[in-house]
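>>> sequence? don't have it. structure:
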């Protein structure tokens, strides 16, 4: 049997950590090791991890000073002894056959990587997201051409996207070790997962994609994506530039240029929306912050280069407003969206 290392970086998740660990220990695939990386938690998360380690010898616990998700994952990789590695966030969980299904697919097709989908869990509902390439196998150059290009963003109409997360994936520890792959800090790049993907997938020789949705991603209170961050736009701009350079370097930029631009423009729209939301109904505050975004030369070039033809009409209209820097109309539009949760 192939041994699987399941790495779970955890930080201040005492409300959810037991659900996460229990779901891992209930796996029907037995040859696993569990590495819990306590990233300097200030609540009882670390203590709970230690209690589980006492009761189950498959669990290893690392306690470290807070350094962020990417660095915590690296600490887990240093300890991992499995043939394959996967990650789970401390406030998420997995179904009891999630690992077994991925290992079975790897062994059946002699692949070094397996990708699955996920299920988004909301307070009153759940939505299954089956991987758009489920049932397919990619070899050699196809891995980066077909998988990585879908990870940088969706088509302009919002379709054909593969989640860039390193969760819900089995990764080859051999590839990780052979090329010394490690995560960057999210304090350097706003998406450490995608940067890691650019290091990993061009080196994968065979990847299989399955229709499993056994990774449960919870829409928990206080998600970082819904919090105001005044540096969000600048961080995303830096990230986009890095992705463009990496895509050019491995020869996939022409294939995914519009996906990259669409992602950047979409997040820029969201940044404008957040500026309105957290302006405390002060148009002056919104205007000052939104102007910095709208006048940005990199964004204006992206708005010019993006193909608006296939973009949904509502997003297309907002793109035009941004391109022409119609701040007051954007204020009214985002005010309406924020009020009604659109």
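That came through, no problem. All values derive from a computational prediction rather than experimental measurement.
>>> please make it C-alpha for all contacts and neighbour counts, starting now.
Fine.
>>> which residue of this protein lies farthest from its centroid?
Largest separation from the mean C-alpha position in the chain: residue 284, at 33.9 Å (CA atoms, centre = their mean).
>>> in contact with that one, which residues?
Counting by CA atoms under 8 Å, 6 or more residues apart in numbering, residue 284 touches no other residue.
>>> quick one, helices of the stretch 151-300 of the chain?
173-178, 192-200, 232-249, 253-277, 283-294, 297-305 (DSSP state H, counting those that start in this stretch).
>>> dump the ones you listed to JSON lines, plus distance to residue 132.
Shown next, in JSON lines, are the helices of the stretch 151-300 of the chain (distance: least, CA to CA, whole Å):
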{"stretch": "helix 173-178", "distance to residue 132": "25"}
{"stretch": "helix 192-200", "distance to residue 132": "17"}
{"stretch": "helix 232-249", "distance to residue 132": "21"}
{"stretch": "helix 253-277", "distance to residue 132": "15"}
{"stretch": "helix 283-294", "distance to residue 132": "33"}
{"stretch": "helix 297-305", "distance to residue 132": "26"}
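>>> out of those helices, nearest to residue 122?
Evaluated with CA to CA, the helices of the stretch 151-300 of the chain place helix 253-277 nearest to residue 122, the distance being 20.8 Å.
>>> take the one below as the second:
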């Protein structure tokens, strides 16, 4: 079945005929309790010409109905209904129908920070930038924390500055945010470079290649230290289901990034890409298997087998054997040694002891 033939669109007649300054693309899937809050964070404060594209990705709850109601109530809001295809698919359909000068991806269970109107007006009415990177606020257990980028504020438009930014992103994979919602993109830049999201069902993360490819081909990147977005880390919003085949999916991600970077700049970033692949894959897999295996009803034995599988995967094995440990922390050097020698029993024993100690301390 052709997915495009099953799309329905609710596009009210607009009184504003020129292209809006910004398009907000909101993928929607079974988040009926959160969509109104997200949309209100935009309509309640943005004074620029704008449009909101609500891309209902085959929701099975009331999300689709809510999208239509919101579209009926505001000429700036459009509802698009499509068969379920995942987050990447929903964002791509939003891009296909967006008409704004800039694109702002907003996850529909998050929302914009308050009092950002002046910041957006200043950013979007000034010089044009391919990418605008900003800070954000993180909600955890009703407490809000500001997350500031490690990259200095200012304009990056030369190759040396861009190389520093890309290496920062690749070498600090746990602290450098690559999520699409933490950037504003110039739409013509996305179109000219033919940037699109690759399905997270294939490569594990739709954000990583989109952002890292955009960095490489951007001519101008503005970094600001202003929080424009609220990331709502609610219970169940992450790691709510066990993710299968992560080693294989991240190997595909690694090969995709290598091909793209080789096509544009050769092997200049090979070491950084390899480091990104090793630590992003190990970090996610170790979290799922060692720390959260009980959440899925899995035993430590099953977790151990999954990690052994990772250490034996050809792409991962080649990466850790080729990795240059110079400059690594002691912790990372130890982990690389363990993975090279396939001493998974050391890791599983460590985490088992750590969990047992935690239980004893909380008795």
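Sure thing, it's come through. Quick caveat, the model's predicted, so the values are computed rather than measured.
>>> residues in contact with residue 102 of structure 2?
21, 22, 23, 124, 184, 185, 186, 187.
>>> residue in structure 1 paired with it?
Using TM-score structural alignment, the partner of residue 102 of structure 2 in structure 1 is residue 84.
>>> any idea how far the nearest residue to residue 155 of structure 1 once chain neighbours are set aside is from residue 116 of structure 1?
Nearest in space to residue 155 of structure 1, with sequence neighbours left out and distances taken as CA to CA, 6 or more residues apart in numbering, is residue 259 at 5.7 Å. Residue 259 of structure 1 sits 21 Å away from residue 116 of structure 1, going by CA to CA, to the nearest Å.
>>> which of the two has more residues huddled nearby?
Taking neighbours as other CA atoms under 10 Å, residue 259 of structure 1 and residue 116 compare with residue 116 leading, 28 against 24.
>>> tell me the contacts of the corresponding residue of structure 2 for the more buried one?
Taking TM-score structural alignment, residue 116 of structure 1 has residue 134 as its aligned residue in structure 2. For residue 134 of structure 2, the contact set (CA under 8 Å, 6+ apart) comprises 149, 182, 183, 223, 224, 225, 226, 227, 228.
>>> give me the element residue 134 of structure 2 is part of.
strand 131-140 (DSSP states H and E).
>>> once aligned to structure 1, how far is that strand on average?
Its aligned residues in structure 1 lie a mean 1.4 Å from strand 131-140 of structure 2 after superposition (mean CA distance after the TM-score superposition for structure 1).
>>> quick one, that strand and helix 207-217 angle?
150 degrees (axes from the mean of the first three to the mean of the last three CA atoms, to 10 degrees).
>>> please identify the buried residues of the next helix or strand after strand 131-140 of structure 2?
Sequence order places strand 143-147 as the next helix or strand after strand 131-140 of structure 2, per DSSP H and E. Neighbour-count burial for strand 143-147 of structure 2 flags residue 147 (criterion: 16 or more other CA atoms under 10 Å).
>>> contacts for strand 143-147 of structure 2?
135, 136, 137, 138, 139, 227.
>>> structure 1: matching residues for that one?
Residue span in structure 1 matched to strand 143-147 of structure 2, by TM-score structural alignment: 125-129.
>>> same question for stretch 36-43 of structure 2.
Against structure 1, stretch 36-43 of structure 2 falls on residues 18-25 (TM-score structural alignment).
>>> then stretch 61-74 of structure 2?
Aligned using TM-score structural alignment, stretch 61-74 of structure 2 spans residues 43-56 in structure 1.
>>> buried sites along that stretch?
In stretch 43-56 of structure 1, counting by 16+ other CA under 10 Å, buried: 45, 46, 49, 50, 52, 53.
>>> what's the separation between the counterpart of residue 272 of structure 2 in structure 1 and residue 133 of structure 1?
Residue 272 of structure 2 maps onto residue 258 in structure 1, with residues paired by TM-score structural alignment. Per CA to CA, residue 258 of structure 1 is found 20 Å from residue 133 of structure 1.
>>> repeat for residue 246 of structure 1
Residue 246 of structure 1 is 23 Å from residue 133 of structure 1, by CA to CA.
>>> more neighbours: which of the two?
A side-by-side neighbour count of residue 246 of structure 1 and residue 133, using other CA under 10 Å, places residue 133 first with 21 against 16.
>>> related to what we said a few turns ago, so which of the helices of the stretch 151-300 of structure 1 gets nearest residue 337 of structure 1?
helix 253-277 (7.9 Å).
>>> now do the closest one and helix 232-249, the angle between them.
Going by the same axes, to 10 degrees, helix 253-277 of structure 1 makes 180 degrees with helix 232-249.
>>> give me the helices and strands touching helix 253-277 of structure 1, please.
helix 149-151, helix 232-249, helix 283-294, helix 297-305, helix 313-323, helix 327-340 (3 or more CA pairs under 8 Å, 6 or more residues apart in numbering; DSSP states H and E).
>>> coming back round to it: and the two most separated of the contacts of strand 143-147 of structure 2?
So, these by CA to CA: farthest apart are 135 and 139, at 13.5 Å.
>>> and these two? which has more neighbours close in?
residue 135 (21 against 16).
>>> just give me the neighbour total for the residue lying closest to that one once chain neighbours are set aside.
In this structure, residue 135 of structure 2 finds its nearest non-sequential neighbour in residue 227, 4.3 Å apart by CA to CA, 6+ apart. Number of residues near residue 227 of structure 2 (other CA under 10 Å) recorded here: 20.
>>> need the counterpart of residue 227 of structure 2 in structure 1.
Match for residue 227 of structure 2 (TM-score structural alignment): residue 213.
>>> ok, that match to residue 94 of structure 1 distance?
Counting by CA to CA - residue 213 of structure 1 and residue 94 of structure 1 are separated by 9 Å.
>>> hmm, back to that, how about the contacts of residue 134 of structure 2 in CSV, adding distance to residue 48 of structure 2?
Listed next are the contacts of residue 134 of structure 2 as CSV, based on distance: CA to CA, whole Å:
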residue, distance to residue 48 of structure 2
149, 26
182, 20
183, 18
223, 21
224, 20
225, 21
226, 18
227, 18
228, 15
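>>> relative to residue 304 of structure 2, how far out is the residue lying closest to residue 148 of structure 2 once chain neighbours are set aside?
The shortest distance from residue 148 of structure 2 to any residue other than its chain neighbours is 5.1 Å, reached at residue 135 (CA to CA, 6+ apart). Using CA to CA, residue 135 of structure 2 is found at 37 Å from residue 304 of structure 2.
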